[in-house]
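Visitor: Provide a 3D model corresponding to the input given below.
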Amino acid sequence: MASTKKRKVDAESRTFQEKWTDNYFFIMQKEKPLCLICLETISVLKVYNLKRHYNTKHANYNSYKDKLRTDKIQNLKKCVSAQEMLFRKHTDVADNIVRASFIVSEKIAKHSKPYSEGEFVKECLTAVTKVLCPEKSHEMEKISLSRWTITRRIDEMASDIKLSIKNIASKFEAFSIALDESTDSNDTAQLAIFIRGVDASFNCTEELLALQPMKNTTRGEDIFQEVKTVFTVFDLKWEKLCRISTDGAPSMIGPNIGVVVQIKTELSSNKINTEDLSVLHCIIHQQNLCAKSVKFAHVMGTITACINFIKSRALNHSQFQEFLADVLSDHEDLTFYCEVRWLSKGKMLKRFYDLRNEVSLFMDMKGKPIPELENKPWLCDLAFLVNLTTHLNELNAKLQSQGQMIHELYGHIKSFQNKLRLWESQLKEGNTYHFPTLVNHKDFDCESFANELNSLSREFNTRFCDFKNQEANLQIFSCPFDVDVELAPLSLQMELIELQENLVLKSKFNDIELLDFYKNYFPWDKFPKLTAFAEKNDSVWQHLQMRATFFKDELRKIQNQDENY
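Guide: As a prediction, this is how the structure comes out:
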């Protein structure tokens, strides 16, 4: 027996007719007919159902004829619209109150403020609202900003961000990670894990993946277990990991149980080739280590002792500031030098050099003369150190500029190395043009300064050997039309030849940004090997400086648990 299909109302494509409004006082609302009189809805859109409802419950409305009937329908429609607007307004107000609570919570989290400050923020907002717009003050008072609400809001936002990163990471064709471990204000080791990945459409994502507290030891195997846990949480594929950037600590790059070694072991156990996995040292950290090789201990020791004598004693400090005001100095005070914030060294030296005469007079007044300030060779060393640290600070500022890719960062290093060689040769000839502070002095040992520059140059060559080894790959990625094909990997040579002969792509490459070229114009289907190569290089940690500045600027502001909870 053949089965019969039941008729479905949804499949009949019934439409509401305007005349039913005039005849039966019905309108369509949310795909169902609504009675304007009693506000009941009819489940099935059928003229018989509408007519029966009208004749059964509202037959008395037959007395409305012509213009009276039309006016009555319009009045009923206005009442329905007003009721809808009332509900919608209350809903919008409630949503805005919750949204405001999330906005304040986000600000508190971003600025690492105690969660209890939410109540203080609410008190301020309420007071301001009563002055500027009193009619909104009752809405402001409804915003919940207690510490427990702030905690829930931040947890919800963190969960949403984690889910978003997880969804984005699932589309990565290749990614790099950056690892850095440091200690916060509560003496708890914190492992920061950053990720930069690229999908098939060359969309790049760069995020702080996790900040893992490490309560016990911070050995290589401990850090690796944390990395492995994060990979599991975010469903990251080991085979798509192409580069690792570290802070160069033994626990990271140790030859036996370092994190890098253990990651390579994990890859090998999963039958993944580790030859293509490259390891880089944070570029700003390396630049800082190079800068520290410039000792000049006899200069730094005297200056540090002098500044500490002045600034570490409240009476001396206030007297020195008053002395500077009396002599109409261009500066109001000396600056401290902090080992962690290495940029402060150059600023401190420059300020001390500018105030050297005032400092000498003040120290004589205090019965603590500084004979070095009258020593010409020592002043020449100070002048040279002022200029050299200024050059190093300028390099550091270039490296910290946002939006740069790895080949651009390495380009700054290479240009500085060329400058060092130029300055060395010029100082040997007695040319101090690029050392304007040193120009004001005479009878100094140019050869010793040239030797210092030579030592610094060798330090740069040693420190940045890992970037030197990657230079060929960086050149292929950044300048594929100019690279020497014979020096390229054998697997890329054929596609490079075809690419370099494509004049249309070559002209477009010179007119737009590098990432825009690979994302919008590069023919992925014609050059599959170059595409895979570009994806791996595009996923290289673009902002290597983020790790160098993260703990310096943010980790010290991590909220104290006692304050927040």
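Visitor: use CA for all of it now, contacts and neighbours both
Guide: Fine.
Visitor: Now the terminal residues of stretch 56-67, how far apart.
Guide: 24 Å (CA to CA, to the nearest Å).
Visitor: Give me the three-state assignment for the residue nearest to the spatial centre of the chain.
Guide: Among the residues of the chain, Glu207 comes closest to the average C-alpha position under CA atoms, centre = their mean, at 6.3 Å. On the three-state scheme (DSSP: H, G, I helix; E, B strand; the rest coil), Glu207 is labelled strand.
Visitor: go on, Ser182?
Guide: Assigned state for Ser182: strand (three-state reduction, three-state DSSP).
Visitor: who touches it in this structure?
Guide: Ala189, Gln190, Leu191, Phe551 (CA atoms under 8 Å, 6 or more residues apart in numbering).
Visitor: and if we set it to 10 Å?
Guide: Taking CA atoms under 10 Å, 6 or more residues apart in numbering as the criterion, Ser182 is in contact with 188-192, 213-214, 218, 247, 550-552, 555.
Visitor: Please list only the buried members of those residues.
Guide: Ala189, Gln190, Leu191, Ala192, Pro213, Met214, Thr218, Asp247, Phe551, Leu555 (16 or more other CA atoms under 10 Å).
Visitor: what's the burial count for the residue nearest to the first one when sequence neighbours are not counted?
Guide: Right, the one you point to is Ala189. With CA to CA, 6 or more residues apart in numbering as the criterion, Ala189 has its nearest non-adjacent residue at 4.3 Å, and that residue is Thr183. Here the neighbour count serves as a burial measure; for Thr183 (other CA atoms under 10 Å) it reads 15.
Visitor: likewise Leu438?
Guide: If we define neighbours as other CA under 10 Å, then Leu438 has 20 of them.
Visitor: run this one through as well so I can compare:
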Amino acid sequence: MIEKTNLLREKSRKVVVRKYDPDHIKYGFTMAGSDVEPKSQCVECAEIQSNEELKPSKLQRHLNTRHPNSAGKPKEYLERKRAGLQAQPKVITTFTTQSKSALKASYMVAARVARRKKAFTIAEELILPSAVDMCQEIIGEAAATKLQSVSLSNDTVMRRIVEMSDDIECKLVEKIKASPYFSIQLDESTDISNNALLLVFVRYCRDSDVHEDLLFCKELPTKTAADDVMLCLDKYFTDKSIDWKNCVGVCTDGAASMTGVHRGVVKRIQQSAPDAKKTHCFLHRENLATKQMSPELTEVI
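Guide: Here you go, the predicted structure:
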């Protein structure tokens, strides 16, 4: 007896699913939701009503109260509004796809400009106009119009290169942190403007193999003294949260600022990284050796 009563209660509580009628367009509503649970969407404000609101009286009340100017419009007017509402997602999807493609193309061109070490203005002054001309002649006007949406101004190319550089540096630092140990190679130099530069190369383990990359190249504030080199190096490691204790090797040339017994850069690195072994760069050794060789052997080398 109790089971029969529960069954009757469940049947009485069963929710009635209302069906959408195509004739509801005269109230300004189109089909939304799914076939299992139909819903209605207003063609004026795009508001979606629940299945319980799928009654002609409620739909008519929404049209009269929210959109009184459309209440007396003919059915053809509301059908045109429905067509415009259904076309909006397609337009948004197409525009988003084109924007992503144009953005990716901008980064690809900026990467080529950086690899070839060309002036940033070449992208806007030469590459883009040439690409537009070729597409206009071979593919058509539509393709040429799409290419004109690619942003390749001088500032944009510079910003793209900086962003790609920062991303590469970030990934390299993460690889170094994940490696159980690493070694560095230091070299101080000067550019054509006679500014002091510090170049740091790094070797680290990844996927059971040893990889080598350029870690950074920074301008020293004053000169290539040991204090300046160590300050620049230690500041970079601190900012990037790289642990000195994982450093197991330091390779330098034979300059006094690098190999000094008491205040040299290598000595100061070994204070933070006790396991770091000092090695002399073999390229500098070869350079020193060739200075005392005969012209014939120097030419062979």
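Visitor: sorry, back to before: to which residue of the second structure is the residue nearest to Ala189 of the first structure aligned?
Guide: Residue correspondence, TM-score structural alignment: Thr183 of the first structure in this structure matches Thr190 in the second structure.
Visitor: Tell me how far its match lies from Asn287 of the second structure.
Guide: Between Thr190 of the second structure and Asn287 of the second structure the distance is 18 Å, computed by CA to CA.
Visitor: Kindly report the same for Asp243 of the second structure.
Guide: Relative to Asn287 of the second structure, Asp243 of the second structure is positioned 33 Å away (criterion: CA to CA).
Visitor: before we move on, which element is Pro180 of the second structure in?
Guide: Per DSSP states H and E, Pro180 of the second structure falls between elements, in no helix or strand.
Visitor: Identify the residue of the first structure aligned to it.
Guide: Pro180 of the second structure is assigned Glu173 in the first structure as its aligned equivalent, the criterion being TM-score structural alignment.
Visitor: right, and that match touches Leu241 too?
Guide: Yes - the criterion here is CA atoms under 10 Å, and Glu173 of the first structure meets it with Leu241 at 9.2 Å.
Visitor: the more surrounded of the two?
Guide: With other CA under 10 Å as the criterion, Glu173 of the first structure and Leu241 differ in neighbour count, and Leu241 comes out ahead with 23 against 20.
Visitor: And the equivalent of the more buried one over in the second structure, how close does it get to Cys281 of the second structure?
Guide: If you follow Leu241 of the first structure across to the second structure using TM-score structural alignment, you land on Cys247. Separation of Cys247 of the second structure from Cys281 of the second structure (CA to CA) stands at 17 Å.
Visitor: Do a quick rundown of the helices in the stretch 1-150 of the second structure.
Guide: Under the criterion DSSP state H, counting those that start in this stretch, the stretch 1-150 of the second structure contains helices at 2-13, 56-66, 75-115, 122, 128-138, 141-147.
Visitor: Would you format those helices as CSV with mean neighbour count and distance to Tyr20 of the second structure included?
Guide: Converted to CSV, the helices of the stretch 1-150 of the second structure look like this (neighbours: other CA atoms under 10 Å; distance: least, CA to CA, whole Å):
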stretch, mean neighbour count, distance to Tyr20 of the second structure
helix 2-13, 9, 22
helix 56-66, 15, 10
helix 75-115, 15, 15
helix 122, 15, 59
helix 128-138, 15, 48
helix 141-147, 15, 41
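Visitor: among those, which is nearest Glu44 of the second structure?
Guide: Judged by CA to CA, the one of these that comes nearest to Glu44 of the second structure is helix 75-115, at 7.0 Å.
Visitor: counterpart of the next helix or strand after that closest one in the first structure, which residues?
Guide: Moving toward the C-terminus from helix 75-115 of the second structure, the next helix or strand (DSSP H and E) is helix 122. Alignment of helix 122 of the second structure against the first structure: residues 117, by TM-score structural alignment.
Visitor: For the matching stretch, which outside residues touch it?
Guide: Applying CA under 10 Å, 6+ apart, the set of residues contacting stretch 117 of the first structure from outside is Ser105, Ile108, Glu123, Leu145, Ser146, Arg147, Ile150, Glu563, Asn564.
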